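1. okay, here's the prediction I keep looking at, along with the sequence it came from:
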Amino acid sequence: MTQNAGHNLIEQEKEGFKGLFVMKCGGSTLAALPNSFFEDLRELQQGGTQPVIVHGGGPAISENLAKLGIESSFVNGLRVTTEEVLDVVEMTLAGSINKAIVRRIQGSGGQALGLSGVDGNLIQACPVANNAEVGLVGEVTGVKAEIVTGILTMGYIPVIAPIGVDAGGQRYNINADTAAGAVASHVQSSKMIVVTDVPGIMRTIDGQKVVLPSVTVQAIEDLMESGEIYGGMIPKVRAAMDCIQGSVSEVVIVDGKEPRVLSRVLQGEELGTRIIRTN
């Protein structure tokens, strides 16, 4: 498919689809979600909404590396990736996790097609700047949007594992949040939904933890600086902020166990926390 054909499909999407959105979710989070989440996804698809899923799978990768006796470490949140580690990353993400997600969608009556960024050179990548420290970790240089929109046009939900590839065929381990943001930007989606196991970004007000309905990127930086956002919430928030790039101006962090969470967010209901680029 040519680049012009891909552009035309994107234009058709704008005119003919009720809405396209990108959802990012960790593999372990998706595995724990109730069947009702996937039924909601099916209803959205059948109603004409076009979901695109980009998933991670860090805990499962770590578990498989441990089973195989392969040591793994992290530098600033990025997994140090050798060729040996990358084999396990690809096996886990593009294999077991990707197909488990596809099976759950299809088990609910939806239609899904699983692939990785290597397929069709979907996610093009180059080494990150600090590759001497982290190895075969990549940053996204391009996304073939026509592949995504082509799958949508055929009536399937694309389920994408974040493995990238360069012109020479070298694979790269891509951060799932970075990959999701890049995919969303290239398919011209303005909204990203990050499905997690927390209700949103929380702040202590009058001695009680409350979910912040909307925050700017700068406000999040201030909350981390003050210690209001701390611990395990920091990587979740940083990951969501990484998704705000290109056309993506809003990222919504939601708890996947909320009933009909995707439909409610897309209908404009205030759920979770909306992170917006500007005030």
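-> Good, I have the coordinates. Numbers count the residues shown, from 1 in each chain.
2. alpha carbons only for contacts and neighbour counts from here, please
-> Fine.
3. run a quick neighbour tally on the closest residue to M241 other than its chain neighbours.
-> Counting by CA to CA, 6 or more residues apart in numbering, the nearest residue to M241 once its immediate chain neighbours are dropped is V217, at 6.8 Å. A count of nearby residues for V217, using other CA atoms under 10 Å, gives 17.
4. next up, the contacts around V217.
-> If you count contacts by CA atoms under 8 Å, 6 or more residues apart in numbering, V217 has them with M241, I275, I276, R277, T278.
5. what are the buried residues along the biggest helix by length in the chain?
-> The residue-count maximum for a helix in the chain (DSSP state H) belongs to helix 3-16. Neighbour-count burial for helix 3-16, counted by 16 or more other CA atoms under 10 Å, picks out G6, L9, I10, E13.
6. can you check stretch 135-150 too?
-> By neighbour count, and taking 16+ other CA under 10 Å as the criterion, the buried residues in stretch 135-150 are 135-140, 142-150.
7. what is the nearest of these to N98?
-> The shortest approach to N98 among these belongs to V148, at 15.6 Å (CA to CA).
8. quick one: M202 and S214 touch, right?
-> No - under the criterion of CA atoms under 8 Å, M202 lies out of contact with S214, with a separation of 10.7 Å.
9. before we go on, here's another structure to hold up against the first:
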Amino acid sequence: MEKTIVIKCGGSVLSDLSPSFFTSLQAMYEQGMNVVLVHGGGPEIGKMLQRLHVHSEFMNGLRKTTKEVLEVVEMILAGKVNKQLVALLQQYGLPAVGVSGVDACLLQAAPIDLEKLGYVGKVVNVNGDFVANLLQSRYIPVISPIGADKDGQKYNINADTAAGAVAKAIKAAQLLFVTDVPGILRDGAVVEEVTIEAIERMMNEGIITGGMIPKVKAAIAALSESLHEVMIVSGKTPFYKNGQWYGTMIRNEVGVY
């Protein structure tokens, strides 16, 4: 199989994706890379819950998911957001297929803590063969992070967690986290390569702050024996052009800082 890249797009950046994001994907696809997209949709879910007057709260960064909330989460993630992203990719000539983690038991899930969080799930198994079959046919799978258990009960899964699990299952060469900034910044310049140890130092020194902290923590959590590189890139500027990557590469090995 050709080089496979998993790209995680957070809900907060989906509305800000620029044409250069899609031309970067075109360049990757035309060079024979396999591309998988996993997306969130938090802001859209929040708007719809408000519109429908459905109460929702967060615990440790995860949305407590009652049965009523779950209906809205699935409607927005597997419906509205997923199909918007598929349609955008196809506008740029990229053959995309939108699926949720429920399809073909793609994301088999179990509850994290049913009492405290409701139907918020963790990934216990990924149907990597299903993704591989789509990639073999040169489709770009666009995955919404809704999973299900063996009894058909659905769960809301954190998009970062889902992306990491998919990347591991299909032995992806790289996992990209798309954000609203070009990477980790130090004195206004992008840090091109960094280690886990250096990231911890940068957080202690106040170089990495605010919304970048959960992003780098999710990136670190995704690193594994099979996945050695995770990148933080921008959805507003090109992140891949002429064989060159633009963003911050986080590696298991020794890097530059």
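-> Received, thanks. Computed from a prediction, not measured in an experiment: that's the story for all the values here.
10. which strands and helices lie in contact with the longest helix of the first structure?
-> Under the contact criterion of 3 or more CA pairs under 8 Å, 6 or more residues apart in numbering; DSSP states H and E, helix 3-16 of the first structure touches helix 145-153.
11. ok, which stretches of the stretch 1-150 of the first structure are helices?
-> If you assign secondary structure with DSSP state H, counting those that start in this stretch, the helices in the stretch 1-150 of the first structure sit at 3-16, 27-32, 35-46, 58-67, 83-90, 98-107, 131-134, 145-153.
12. so how much does the second one differ from the second structure once superposed?
-> In the superposition with the second structure, the average deviation recorded for helix 27-32 of the first structure is 2.5 Å (mean CA distance after the TM-score superposition for the first structure).
13. list the buried residues in that helix.
-> G27, S28, T29, L30.
14. pull the contacting residues for the second one.
-> When you say that, I think you mean S28 of the first structure. By CA under 8 Å, 6+ apart, the residues touching S28 of the first structure are G57, P59, A60.
15. ditto for E84 of the first structure
-> Taking CA under 8 Å, 6+ apart as the criterion, E84 of the first structure is in contact with I70.
16. show me what it lines up with in the second structure.
-> Following TM-score structural alignment, the counterpart assigned to E84 of the first structure within the second structure is E68.
17. cool, and G227 of the first structure?
-> Using TM-score structural alignment as the criterion, G227 of the first structure maps onto G206 of the second structure.
18. what does D177 of the first structure give?
-> Using TM-score structural alignment, D177 of the first structure pairs with D160 in the second structure.
19. so which helix or strand takes in that match?
-> helix 159-169 (DSSP states H and E).
20. the helix or strand just after that helix: how far from the chain's middle?
-> Scanning forward in sequence from helix 159-169 of the second structure, with DSSP H and E defining helices and strands, the next element found is strand 174-179. Here the centre of mass of C-alpha atoms in strand 174-179 of the second structure, compared against the chain's by CA atoms, centre = their mean, to the nearest Å, lies 7 Å away.
21. again with stretch 11-19 of the second structure
-> Distance of stretch 11-19 of the second structure from its chain centroid, counting by CA atoms, centre = their mean, is 13 Å.
22. what is the end-to-end distance of it?
-> 17 Å (CA to CA, to the nearest Å).
23. how far does stretch 145-158 of the second structure sit from the chain's center?
-> In terms of CA atoms, centre = their mean, the centre of stretch 145-158 of the second structure is found 17 Å from the chain centre.
24. what's that stretch in contact with?
-> Residues from elsewhere that reach stretch 145-158 of the second structure, judged by CA under 8 Å, 6+ apart: 38-40, 62, 65, 70, 73-74, 77-78, 100-102, 105-111, 119-123, 159, 162.
25. which of the residues you listed count as buried?
-> Listed as buried from the contacts of stretch 145-158 of the second structure are 38-40, 65, 70, 73-74, 77-78, 100-102, 105-111, 119-123, 159, 162; burial here means 16+ other CA under 10 Å.
26. now, which of the contacts of V217 of the first structure sits nearest V198 of the first structure?
-> Distance to V198 of the first structure across the contacts of V217 of the first structure (CA to CA) is lowest for I275, with 14.8 Å.
27. so where does that closest one fall, helix or strand?
-> When secondary structure is defined using DSSP H and E, the element that contains I275 of the first structure is strand 273-276.
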